[in-house]
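*Asks:* Okay, predicted coordinates and the sequence, questions at the end:
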Amino acid sequence: MQPKQLLIALFICIGLWSCKDADKKTEKENLQTFVEPEPLKEFGFVLEDYIVKKDTIRKGDSFGEILERNHIGYPRIFNIAEKAKDSFDIRRLQVGKPYTLLCANDSLQTPQCFIYQPSLEDYVVINFQDSIHAYTSRKPIKFVEKVATGIIPKGSGISMLMEEKGLSPRLAYKMADEIYAWTIDFRRLQEGDRFKVIYTDKYIDDSIYTGVNEIKAVYFEHNKDAFYAFEFETDSVKGIKDYFNEEAKNLRRAFLKAPVQFSRISSRYNLNRRIKYYGYKLRPHKGTDFAAPIGTPILATANGTVTESTRRGGNGKYVKIRHNATYSTQYLHMKAQNVKKGDFVKQGDVIGWVGMTGNTGGPHVCYRFWKNGKQVDPFKQKLPEAEPISDSLKVKYLEFIKPIKERLDNIQFEDNAITIPSEDDVLTSKIQ
């Protein structure tokens, strides 16, 4: 073989060897970078170990009928129900709520576990694949802190601005009704009014968005005046939080203006009311009617204790709350109540939903207001301001808000800004 041919053969061998070496290196890299995915889990179970059947409770469904449809006999159903009753009453299944059956991964697909979800967060497990046991738990919850800013454009309100920028309308509701209800009239915002807000969003299982959890701090500029608001816990035992400004003054009054959000007054308190239908006889109206669609949440207008949650005559379903020795409120014609007698409720808590029970010509809530045992017009009362921050807490509060205010002041205004912090700033609460 000629020297030139030997040289060419040598280069070919080196090239083949390099390619082979590169292939081995690539194969090794692929092996190193491949990570087996985590098995899909829900409710604490590895789903691939079962045949999973998901459905919702339908009208007429019962625990026994659901299991019988899935080939479990009544003697065993009775046994399961008896052993689970101390942890969960199977009669409490509600129409429309989801449930999951984890079935054996075989041809018979026999149910081994029943999981019921009374809410997005909470679930009940009745496990009968080996021994029978039941327990309640909650899905992992994550709170993600976010920052948003906005500038009110000409001819637009804050709700429209939120929608245009992809922000939750709940931000507007909370600022208007919970924080600045007695400070800023959100129906009369001006072009150029602007805000900066620090808040947290709530997620279940990392992926299910359930809305704004809480607002931590706000800077709102209205008519060139600055209004700060900082959330602060004033009673750790009852979990009561209020909003105060940079000087520790409470921004709220003791009572909300209305028990439903963004509603209209359809009938006012009127002791001289006469109705044509009743022959113009005097029929005093000792409440204020707020018209709203059926199912609209009804809010407690102040902190207090539920003294009645029942149904009676023309009042229909109603709730009555004693706020202190002076004031009580009542909420009539509910579709359903969300509280029971003896419950302590906080201002803004949902105590029921608008309905048409009792004597009513349309969906609304009749809001009644007592002062010293006498029904009065709440709009003609000089209502007390909310509890001021105590002297012992004031120093703590001012120290607490110092870094938050500094952070708020350093946020730049942008017309469409919404930012999510780094992974280190995400507040996470995982419940196994």
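*Replies:* Yep, that arrived. Note that the coordinates shown come from a computational prediction; the quantities given were computed from them, not determined experimentally. Numbers count the residues shown, from 1 in each chain.
*Asks:* CA atoms for contacts and neighbours, from now on please.
*Replies:* Noted.
*Asks:* mind listing what's buried in stretch 312-322?
*Replies:* Buried residues in stretch 312-322, counting neighbours by 16 or more other Cα atoms under 10 Å, are found at 315-322.
*Asks:* from the residues you listed, which two are the most distant?
*Replies:* For those, the farthest-apart pair by Cα to Cα is 316 and 322; their separation is 19.3 Å.
*Asks:* if you count residues, which helix in this protein comes out on top?
*Replies:* helix 3-33 (DSSP state H).
*Asks:* Based on its surroundings, how many neighbours for the residue lying closest to residue 147 once chain neighbours are set aside?
*Replies:* What sits nearest to residue 147 in space, not counting adjacent residues and going by Cα to Cα, 6 or more residues apart in numbering, is residue 198, at 4.7 Å. Residue 198 sits with 21 neighbouring residues when counted by other Cα atoms under 10 Å.
*Asks:* can I assume residue 198 sits in a strand?
*Replies:* Yes: Residue 198 sits within a strand when classified using DSSP: H, G, I helix; E, B strand; the rest coil.
*Asks:* try it against this one:
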Amino acid sequence: MKKLSTLILIIFAFLACNDDNVVEEKQKEVAVLKTPPQVKKYGFVLNDYEVVEDTIRPGDSFGNIMGEQGVSLAKVYEISEKVNDTFNPARIVAGKKYMILKAKDSAQTPQFFIYEENKIDFTVVGIGDEIKAYKKQRPVSVKKREVSGVITSSLSEAMQDQGLSNLLVYELSNIYQWSIDFFRLQKGDQFKMVYHEKYIDDTIFAGVDRVEAAVFKHSDKPFYAFEYETDSITNKSSYYDDEAKALQSFFLKAPLDYSRISSRYSKRRYHPVQKRWKAHLGTDYAAAHGTPIVSTADGTVIAASYTSGNGNYVKIRHNNKYTTQYLHMTKRNVRNGQAVKQGDVIGFVGSTGLATGPHVCYRFWVNGKQVDPYRQNLPTAKHIEDAHKDEYYAYIKPLKEQLDQIPYKNI
């Protein structure tokens, strides 16, 4: 009997001990489940702070934002004075994201203000005991891509059909702005590219890094473009074709970045305002009011004025041979005698003078005679010198082969 009692006691003790182990293990599991995952951003472990995330709204100021978090005006002034060289609080922009990290104490004292310049660049401002500011970047990786597209109505739609970023539209138009008039693309024109995209944390698209090589078939003629470094000291690169000729030209193809041509050069056109047939020795680019108008080449402004026919206009002499004029501006952005560079904004699209709608009339003179700029053999930038051509051809050979192996997309 004593032996049986002892056995029962041993069994109960074992079961009790086992139950204690089970409870302890379950408590450990619960503890593990309750521990939140560590979240890192901007170089901080966010779990260590009370986090406030928001976006700058129109009318917001750094002082107002800080005041809402309990920072005194005196402290705001002190912060502004100490960090102004790195971060100017007066220049925060509506639409930009920001984060405030606050101490996990009863006062929840603000410690850091983080301002996103863009998806990659940000500024950290210490607003606690130590006031300082520094700029940093989120880690970025670059991925190489290939794409092929075809024009059905516009370059933008061709990119959208491929599910591509509109940033590639800007990249292509910038590369070919001297050699292809993107306002005169034809249905069936094709393009191929080898380019690089930037990603944050390997997943968040952060823009186009660069286009390494491209070919644009316009009117059945292929226009090749290869990025090539011509200055190893400044790391400056430009685009050249498959014959080592520079794509850059003395003149841009158009005075606007994006619009459409409503009326081309003609010696006889029915004037929509004067209701009569007359010569129209310019090219009309229709665009929304306020669209920037740029100088198509370096030069000097020889007229920035107004007439009843031209409206607000600017005329630029580029050298002894070439002169251009830009009509119907809503506002001029240069003055007479001012030197301008290719691509400088000289005014904004309007409908002043004899105009039925917002557009810029672009006029072109060669040796004092008004002509169609699209029929001129205009000077280009410096080509690759003969002594360096073999090196260039060796560099572009694998890129050209890669481009040529990408199948063209058809309608």
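*Replies:* Yep, it's here. Since this is a predicted model, take the numbers as computed values, not measurements.
*Asks:* After superposition, what's the TM-score here?
*Replies:* TM-score for the superposed chains, counting by TM-score structural alignment, normalised by the length of structure 2: 0.65, backed by 361 aligned residues with a Cα RMSD of 5.1 Å.
*Asks:* so residue 383 of structure 2, which of the three states?
*Replies:* coil.
*Asks:* Would you agree it is in contact with residue 242?
*Replies:* No: Residue 383 of structure 2 is beyond contact range of residue 242, at 11.5 Å (criterion: Cα atoms under 8 Å).
*Asks:* which neighbours do these two share?
*Replies:* Taking Cα atoms under 8 Å, 6 or more residues apart in numbering as the criterion, residue 383 of structure 2 and residue 242 do not both touch any residue.
*Asks:* if you go through the stretch 1-150 of structure 1 in chain order, where are the strands?
*Replies:* Residue ranges of the strands in the stretch 1-150 of structure 1, as given by DSSP state E, counting those that start in this stretch, are 41-42, 45-46, 51-56, 98-103, 111-116, 122-127, 133-138, 141-151.
*Asks:* Just send those back as TSV, with distance to residue 32 of structure 1 too.
*Replies:* Written out in TSV, the entries for the strands of the stretch 1-150 of structure 1 read as follows (distance: least, Cα to Cα, whole Å):
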stretch	distance to residue 32 of structure 1
strand 41-42	25
strand 45-46	26
strand 51-56	33
strand 98-103	35
strand 111-116	38
strand 122-127	39
strand 133-138	37
strand 141-151	32
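*Asks:* do you know which of those strands lies nearest residue 328 of structure 1?
*Replies:* Ranking the strands of the stretch 1-150 of structure 1 by their distance to residue 328 of structure 1 (criterion: Cα to Cα) puts strand 122-127 first, at 32.9 Å.
*Asks:* what's that closest one packed up against?
*Replies:* Under the contact definition 3 or more Cα pairs under 8 Å, 6 or more residues apart in numbering; DSSP states H and E, strand 122-127 of structure 1 sits against strand 111-116, strand 133-138.
*Asks:* Which stretch among those strands is buried most, on average?
*Replies:* Among these, ranked by average contacts under mean count of other Cα atoms under 10 Å, first place goes to strand 111-116 (a mean of 21).
*Asks:* Run through who's touching that strand.
*Replies:* Outside strand 111-116 of structure 1, the residues touching it (Cα under 8 Å, 6+ apart) are 67, 70, 72, 93, 97-104, 123-129.
*Asks:* Mean per-residue distance, it versus structure 2.
*Replies:* Once fitted to structure 2, strand 111-116 of structure 1 is off its aligned match by 1.6 Å on average (mean Cα distance after the TM-score superposition for structure 1).
*Asks:* the inter-axis angle of that strand versus strand 122-127?
*Replies:* Taking axes from the mean of the first three to the mean of the last three Cα atoms, to 10 degrees, one finds that strand 111-116 of structure 1 is oriented at 160 degrees with respect to strand 122-127.
*Asks:* just to confirm, which helix or strand has the spatially closest residue to residue 235 of structure 1 that is not a sequence neighbour in it?
*Replies:* Distances taken as Cα to Cα, 6+ apart put residue 241 closest to residue 235 of structure 1, at 7.1 Å, once the chain neighbours are dropped. For residue 241 of structure 1, the enclosing helix or strand under DSSP states H and E is strand 240-244.
*Asks:* Run through who's touching the very next helix or strand once past that strand.
*Replies:* For strand 240-244 of structure 1, the succeeding helix or strand toward the C-terminus, using DSSP H and E, is strand 264-267. Contacts of strand 264-267 of structure 1 from elsewhere in the structure, counted by Cα under 8 Å, 6+ apart, are 288-292.
*Asks:* Return the distance of strand 264-267 of structure 1 from the chain's centre.
*Replies:* Counting by Cα atoms, centre = their mean, to the nearest Å, strand 264-267 of structure 1 is centred 27 Å from the centre of its parent chain.
*Asks:* and the helix or strand following it, what other elements does it pack with?
*Replies:* Downstream of strand 264-267 of structure 1, the first helix or strand assigned by DSSP H and E is strand 274-275. Other elements packing on strand 274-275 of structure 1 under the criterion 3+ Cα pairs under 8 Å, 6+ apart are strand 281-282.
*Asks:* re the thing from before, let me have the helices and strands packed on strand 122-127 of structure 1 in a markdown table, extended by distance to residue 41 of structure 1.
*Replies:* What follows is these, written out as a markdown table (distance: least, Cα to Cα, whole Å):
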| stretch | distance to residue 41 of structure 1 |
| --- | --- |
| strand 111-116 | 14 |
| strand 133-138 | 14 |
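*Asks:* just so I know, which of these lies nearest residue 25 of structure 1?
*Replies:* Closest approach to residue 25 of structure 1 among these (Cα to Cα): strand 133-138, 46.7 Å.
*Asks:* how about that closest one, aligned to which bit of structure 2?
*Replies:* Counting by TM-score structural alignment, strand 133-138 of structure 1 pairs with residues 132-137 of structure 2.
*Asks:* And the contacts of that stretch?
*Replies:* Applying Cα under 8 Å, 6+ apart, the contact partners of stretch 132-137 of structure 2 are 79, 82-83, 86-87, 120-126.
*Asks:* Kindly reformat the residues you listed as TSV and extend each row with neighbour count and distance to residue 272 of structure 2.
*Replies:* What follows is those, written out as TSV (neighbours: other Cα atoms under 10 Å; distance: Cα to Cα, whole Å):
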residue	neighbour count	distance to residue 272 of structure 2
79	21	60
82	14	61
83	18	58
86	14	55
87	21	53
120	16	50
121	14	50
122	19	52
123	19	54
124	22	57
125	22	58
126	19	62
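*Asks:* quick one: stretch 143-155 of structure 2 to chain centroid distance?
*Replies:* Taking Cα atoms, centre = their mean, one finds the center of stretch 143-155 of structure 2 at 18 Å from the center of the full chain.
*Asks:* three-state assignment of residue 160 of structure 1?
*Replies:* helix.
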